[in-house]
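K.L.:
Fold the stuff below for me.
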Amino acid sequence: MTSAMFRIGGDLRVRRLGFGAMRLPSDPGPAREASLAVARRAVELGVTLIDTAHMYGWGANEELLAEALYPYGDGLLVTTKVGVAQSASPAGWRLDARPDVLRGQVEHALRRLRVERIELLQLHRIDPDVLLEDQLGALRELQTEGKVGRIGLSEVTVTELDQAQQIVDIASVQNRYSLLDREHEPVLAACEAAGIAFLPWRPVAMATSDASAEIAAVAAELNATPAQVSLAWLLHHSPVILPIPGTSRIEHLEENLAAAYLDLHPTLLDRLDRLAE
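P.N.:
I've put the predicted structure just below:
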């Protein structure tokens, strides 16, 4: 069996299988009420790590989580991300990690989440137009002021992680990664060597027909779903992996979290490992 817990930064203890809140609708109405119910059910089921970001609804997702969960129970970590701003571009957003922008987004997050300190704050993307020292220096200042506990990164290379570690202590990395998408395996290896939490986003990737058939076959042997097998593989693959699958449906949430109890014996792990070849 895999360990169910991990200490982010060496001291912040969370359950390894968390919840990504990005998919929760926040506009008023029945969909919002359903979102509140999903967030509350996640905590009822033992989730202690919930991931959000300034970019998710431009603060609306943070406000939604506060409405659902405040006052937060002991041990519940709501982590957020900064460094992306709205724009008039077709994408509707741009990277913006200027120190004053980062500080402003952190101040807004503190207010929206109704906290005095964000225990884990992640830089959503490194902004190529701003010196890395300035970006991380701004977060370090907020850390010194007691407004941020630990600093993480998102979508970084091994080189960028190494450079960042020369400036601040890095507690987490959030990169795209899954059973069938292992582009960032070197980053995972670097995190594992340093004891850094690795939070894979999009942890259940779309599969090719051959891969889908093999995952489905393993799932059938375990009386599980392919998504559960994919999440269980992540938990077995590295002790620093903390998956944060997201959903807007309670039944899907319950299915995802049940993956923590799925035991993959070595023969099955070997079959799944070979899918990336």
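K.L.:
hey, let's count contacts and neighbours off CA atoms from now on
P.N.:
Will do.
K.L.:
Which residue comes closest to Leu142 once chain neighbours are left out?
P.N.:
Of all residues not flanking Leu142 in the chain, Val148 sits nearest, at 5.7 Å (C-alpha to C-alpha, 6 or more residues apart in numbering).
K.L.:
er, Leu231 I mean
P.N.:
Excluding the flanking residues, the one nearest Leu231 by C-alpha to C-alpha, 6+ apart is Ala259, at 6.1 Å.
K.L.:
In three-state terms, label that neighbour for me.
P.N.:
helix (DSSP: H, G, I helix; E, B strand; the rest coil).
K.L.:
Now do the contacts for it.
P.N.:
Gln228, Val229, Leu231, Ala232 (C-alpha atoms under 8 Å, 6 or more residues apart in numbering).
K.L.:
Please narrow these to those residing in strands.
P.N.:
Secondary structure of the contacts of Ala259 is defined by DSSP state E; no position falls in strands.
K.L.:
Looking at these, which one is closest to Leu179?
P.N.:
Distance to Leu179 across these (C-alpha to C-alpha) is lowest for Leu231, with 8.2 Å.
K.L.:
how many neighbours does the closest one have?
P.N.:
The number of residues packed near Leu231 is 26, by other C-alpha atoms under 10 Å.
K.L.:
same thing with Pro128?
P.N.:
10.
K.L.:
rewinding a little: any idea how far Val168 is from the residue nearest to Leu231?
P.N.:
34 Å (C-alpha to C-alpha, to the nearest Å).
K.L.:
Before we compare anything, build this one as well:
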Amino acid sequence: MPSPERAALAGRTVSRVGYGAMQLERLHHDRAAAVALLRHAIDLGVDHVDTAQFYGAGFVNDVIREALASGDDALIVTKVGAVSDSGGPLPLRLAQRPDELRASVEDNLRALGLDRIPLVNLRRADRRPGLVAEGDQRVDLDDQLAVMTALRDEGKIGAIGLSAVTLDVLRRALPAGIACVQNAYSLVNRDDEEMLELCAAENIAWVPFFPLGGAFPGLPKVTDEPAVQAAATALGRTPAQIGLAWLLHRAPNVHLIPGTASAAHLKANLAVADITLEGETLAALAAIPARPMPADLR
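P.N.:
Reported below is the predicted structural model:
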């Protein structure tokens, strides 16, 4: 069944294929090119841009502020829970405490030149892949939601999302009003099927990251699957396009935020919304065995 091209996200109806801005940091050496690429995305119809202040140590948000004209009506989504740390062993460190979450929202507001951010995702740190909280960074969910709801009540953010969370955390957070969940999910990593179903039932947008798998060494890649490659050949598409299109067909509340620093790749990503996967193809893709996330990455 063809997927509708638009769906609800944080009280808006937007195109189901947005743009993940993290890859803009690859153009750090050429700011004008980064601005032009994002401007091109908006001109092609992108109206959902996903970002974070720690992407490129602030470079990405600066590009977004410059690229988006006052007349653009793009839904800007950011995330908090970590900050840049150029002098550390990793380019970012966790910032999970309520005071740090508030400071991160304020930093995003200033960098983006906004009075209100339509949607802010709380990136939890109790689940891999990624950093796991230790010491004073192990913060109770209720304390985090308290500051997020206060920021929403103050009008500084429009809606609250969650990222990298467990099913239990989502269930605990539901009374706060959750607009979206960003978790690792793909054709070859379907650990969170039950959470996706709950989101669909609760009208919560599902925004998968690592949508083609293979984000870490040893993890399977969607594009390596013979059934994906066969579908790509039959439909005259790339394997990556088939993997992304499957996600759109998986449930009507799925939104994609593929990122790229290439104009050609951007066009290919946006074209995914026009791909129709018929029953036989969907059955072949559904037969691909899902691989649980390795224990050391959970």
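K.L.:
What does the TM-score come to for these two?
P.N.:
Overlay of the two chains. TM-score (TM-score structural alignment, normalised by the length of structure 1): 0.92; 273 aligned residues with a C-alpha RMSD of 1.9 Å.
K.L.:
re earlier: measure the equivalent of the residue nearest to Leu231 of structure 1 over in structure 2 to Asn121 of structure 2 for me?
P.N.:
Under the alignment (TM-score structural alignment), Ala259 of structure 1 pairs with Val272 in structure 2. Here Val272 of structure 2 is placed at a distance of 25 Å from Asn121 of structure 2 (C-alpha to C-alpha).
K.L.:
With Ala69 of structure 2 instead?
P.N.:
On the measure of C-alpha to C-alpha, Ala69 of structure 2 and Asn121 of structure 2 end up 24 Å apart.
K.L.:
the more surrounded of those two?
P.N.:
Taking neighbours as other C-alpha under 10 Å, Ala69 of structure 2 and Asn121 compare with Asn121 leading, 24 against 12.
K.L.:
so how far is the helix or strand containing the more buried one from its chain's centroid?
P.N.:
Secondary structure from DSSP states H and E places Asn121 of structure 2 in strand 119-123. Centre-to-centre, strand 119-123 of structure 2 and its host chain are 10 Å apart (C-alpha atoms, centre = their mean, to the nearest Å).
K.L.:
how far apart are the longest helix belonging to structure 2 and its match in structure 1?
P.N.:
Longest helix of structure 2, by residue count under DSSP state H: helix 98-112. With mean C-alpha distance after the TM-score superposition for structure 1, helix 98-112 of structure 2 departs from structure 1 by a mean of 1.0 Å once superposed.
K.L.:
Show me what counts as buried in that helix.
P.N.:
Residues Pro98, Glu100, Leu101, Arg102, Ser104, Val105, Glu106, Asp107, Asn108, Leu109, Ala111, Leu112 are the ones in helix 98-112 of structure 2 that count as buried (16 or more other C-alpha atoms under 10 Å).
K.L.:
what sits against the equivalent of Ser230 of structure 1 over in structure 2?
P.N.:
With TM-score structural alignment as the criterion, Ser230 of structure 1 lines up with Gly243 in structure 2. The contact partners of Gly243 of structure 2, by C-alpha under 8 Å, 6+ apart, come to Ser186, Leu187, Pro211, Leu212, Val222, Thr223, Val228.
K.L.:
Distance-wise, check Val47 of structure 1 relative to Leu253 of structure 1.
P.N.:
For Val47 of structure 1, the distance to Leu253 of structure 1 equals 11 Å [C-alpha to C-alpha].
K.L.:
So which residues of the stretch 151-277 of structure 1 form strands?
P.N.:
170-174, 197-198 (DSSP state E, counting those that start in this stretch).
K.L.:
One more: the stretch 1-150 of structure 2?
P.N.:
Using DSSP E, counting those that start in this stretch, the strands assigned to the stretch 1-150 of structure 2 run over residues 6-9, 12-15, 19-20, 48-50, 75-80, 82-84, 92-94, 119-123.
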